[in-house]
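Peer 1: sequence plus the predicted model coming up.
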Amino acid sequence: MSDKASTQPKKIVIFASGSGTNAENIIKYFQDHDQTRVLAVFSNKKYSGALERAHKLNIKALHFDREAFYNSNDVLNLLKDMDPDLIVLAGFLWLFPSNIIQQFPDRIINIHPALLPKYGGKGMYGARVHESVIAKKEKQSGITIHYVNEKYDEGQTIFQATTSIDETDTPESLAFKIHELEYEHFPQVIQQLLEKDN
């Protein structure tokens, strides 16, 4: 390990659109971690729970709109200045633009609440995923952590974890099981990816 790797903490930036429970879990996981820190949480929703949670945890909370994300390079330039080792999508619903993906190759990851390639793609997020899984009478579901490319949920898989589905499960009870998997595994996989880069 180089001196730089041992003295410079790894930097994470999180993108989230929703309530931000995964973002909060990741922030708290790395709070007492000398080698890694969360720099900021970005959200496309001005009043998202994710920004509120970040603010309460003294993490920079940044809102942006479509213009800043897709057309003006404002978000890209902010990311260049921060130079994160990993960009983590934690319930972020917009398709990532190719200019950001190209700037940070193999440094952007996403979590999906199903076992890809099943139940992925545009419009498949949150309750919609769990409703579809239950409707198809699947015996198991889970999470997929994957690299981000220019298509929804089609980047290379990094990690999957599964949970069984009981006949009595509803979309709500399945969502609870999936959240438990996310909270347990997502920070650990992030840490493993960052340590692998050392």
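Peer 2: It's in.

Peer 1: make it CA atoms for all contacts and neighbour counts henceforth
Peer 2: Will do.

Peer 1: tell me the strands in the chain, going along the chain?
Peer 2: Secondary structure of the chain, counting by DSSP state E: strands at 10-15, 36-43, 60-63, 86-89, 108-112, 140-147, 157-164.

Peer 1: list the helices and strands the fifth one packs on?
Peer 2: So that's strand 108-112. strand 86-89, strand 140-147 (3 or more CA pairs under 8 Å, 6 or more residues apart in numbering; DSSP states H and E).

Peer 1: and that strand, how far out from the chain middle?
Peer 2: Averaging C-alpha positions (CA atoms, centre = their mean, to the nearest Å) puts strand 108-112 5 Å from its chain's average.

Peer 1: now do the last one
Peer 2: Centroid separation between strand 157-164 and its chain, computed with CA atoms, centre = their mean, is 15 Å.

Peer 1: break down the chain into its helices, ranges please.
Peer 2: Listed in chain order, the helices of the chain (DSSP state H) span 3-7, 21-30, 49-56, 66, 74-82, 98-103, 127-135, 171-196.

Peer 1: what is the longest one packed up against?
Peer 2: The one in question is helix 171-196. Counting by 3+ CA pairs under 8 Å, 6+ apart, helix 171-196 packs on helix 21-30, helix 127-135, strand 140-147, strand 157-164.

Peer 1: hold the first one in mind and look at this next one:
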Amino acid sequence: MKNIAVLVSGGGTNLQALIDAQGRGELINGRITAVISSTPSAYALERAKAAGIPGYVAARKDYPSSQAMTAALVDKLKGLDIDLVVLAGFMVILTGEMVRAFPNAILNVHPALIPSFAGPGCYGLHVHEKALEYGVKLSGATVHFVSEECDGGPIVSQKAVEVLPDDTPEVLQRRIMEQCEWQLLPQAVSLFCQDRLKVEGRTVRVLEHPECGRRNAE
């Protein structure tokens, strides 16, 4: 059984999707054992408490630098014996120490079809504002492994939705959350916990059987 830590900063809707999936038995061979928030007042911590999951706070203001915060987070995650780190609306940029401590073991969900509308400055509603300004007909969400390049890690899964003529950033955001993010993220987490994700350069292959992953790792 793999231990999962979910890093959050706000309301925790993607965390709730993971909690609900866990309750349905869909996080095969995985369990959420920690929720860590960069914001002490984040509602995500209430979601964790309601689900009986230990919650922790790692506020950026409590550390002299991003590197110091990252080092503290790595120590905390290692101390909790975490196997998979999930960034679910975590609004703090972590330094390379995190990726090096958890290579190909950090998943992020991004509310666009990477490489479109990704990278520095593309977060939250800004992503959907940019998509509408550009006039795209499709948008969606991407789950990817985290690398030292912002939104640049290997892509695990993507799903698209239609952009409608009367969409506002808020309406498009909600559609992408409901139809893409809340489905893709639990699926990707479950595949990781089953050892069914194999990274080959920039490509992520989904293995048919978990034992294939173990053989390929040997």
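Peer 2: Done, it's in. Keep in mind it's a predicted model, so treat the numbers as computed, not measured.

Peer 1: mind checking the helices of the first structure for the one nearest to residue 149 of the first structure?
Peer 2: helix 98-103 (6.8 Å; CA to CA).

Peer 1: superposed on the second structure, what's the mean shift for the closest one?
Peer 2: With mean CA distance after the TM-score superposition for the first structure, helix 98-103 of the first structure departs from the second structure by a mean of 1.3 Å once superposed.

Peer 1: could I get the buried residue list for that helix?
Peer 2: 100-101 (16 or more other CA atoms under 10 Å).

Peer 1: tell me, how many residues neighbour the equivalent of residue 191 of the first structure over in the second structure?
Peer 2: Aligned by TM-score structural alignment, residue 191 of the first structure pairs with residue 190 of the second structure. As a burial measure, residue 190 of the second structure scores 23 neighbours (other CA atoms under 10 Å).

Peer 1: residue 141 of the first structure too?
Peer 2: 26.

Peer 1: what do you get for residue 193 of the first structure?
Peer 2: Neighbours of residue 193 of the first structure (other CA under 10 Å): 15.

Peer 1: identify the residues contacting residue 164 of the first structure.
Peer 2: 139-141 (CA atoms under 8 Å, 6 or more residues apart in numbering).

Peer 1: thinking again about what came up before, can you list the strands of the first structure in CSV and add distance to residue 127 of the first structure?
Peer 2: Output for these, formatted as CSV (distance: least, CA to CA, whole Å):
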stretch, distance to residue 127 of the first structure
strand 10-15, 19
strand 36-43, 20
strand 60-63, 24
strand 86-89, 18
strand 108-112, 12
strand 140-147, 13
strand 157-164, 16
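
Peer 1: so which of those is nearest residue 4 of the first structure?
Peer 2: Of all those, strand 10-15 comes closest under CA to CA, at 10.5 Å.

Peer 1: where in the second structure does that closest one align, residue-wise?
Peer 2: Aligned using TM-score structural alignment, strand 10-15 of the first structure spans residues 2-7 in the second structure.

Peer 1: and the contacts of the matching stretch?
Peer 2: Outside stretch 2-7 of the second structure, the residues that touch it by CA under 8 Å, 6+ apart are 15, 29-38, 77, 81-90, 193.

Peer 1: now swap in stretch 56-63 of the second structure and tell me
Peer 2: 34-40, 45, 66, 69, 73, 92.

Peer 1: map residue 91 of the first structure onto the second structure.
Peer 2: Checking TM-score structural alignment: residue 91 of the first structure goes with residue 89.

Peer 1: neighbours around that match, how many?
Peer 2: 23.

Peer 1: so it touches residue 36, yeah?
Peer 2: No - here residue 89 of the second structure does not reach residue 36: they are 11.3 Å apart, not a contact under CA atoms under 8 Å.

Peer 1: which neighbours do these two share?
Peer 2: With CA under 8 Å, 6+ apart as the test, residue 89 of the second structure and residue 36 both reach 7-8.
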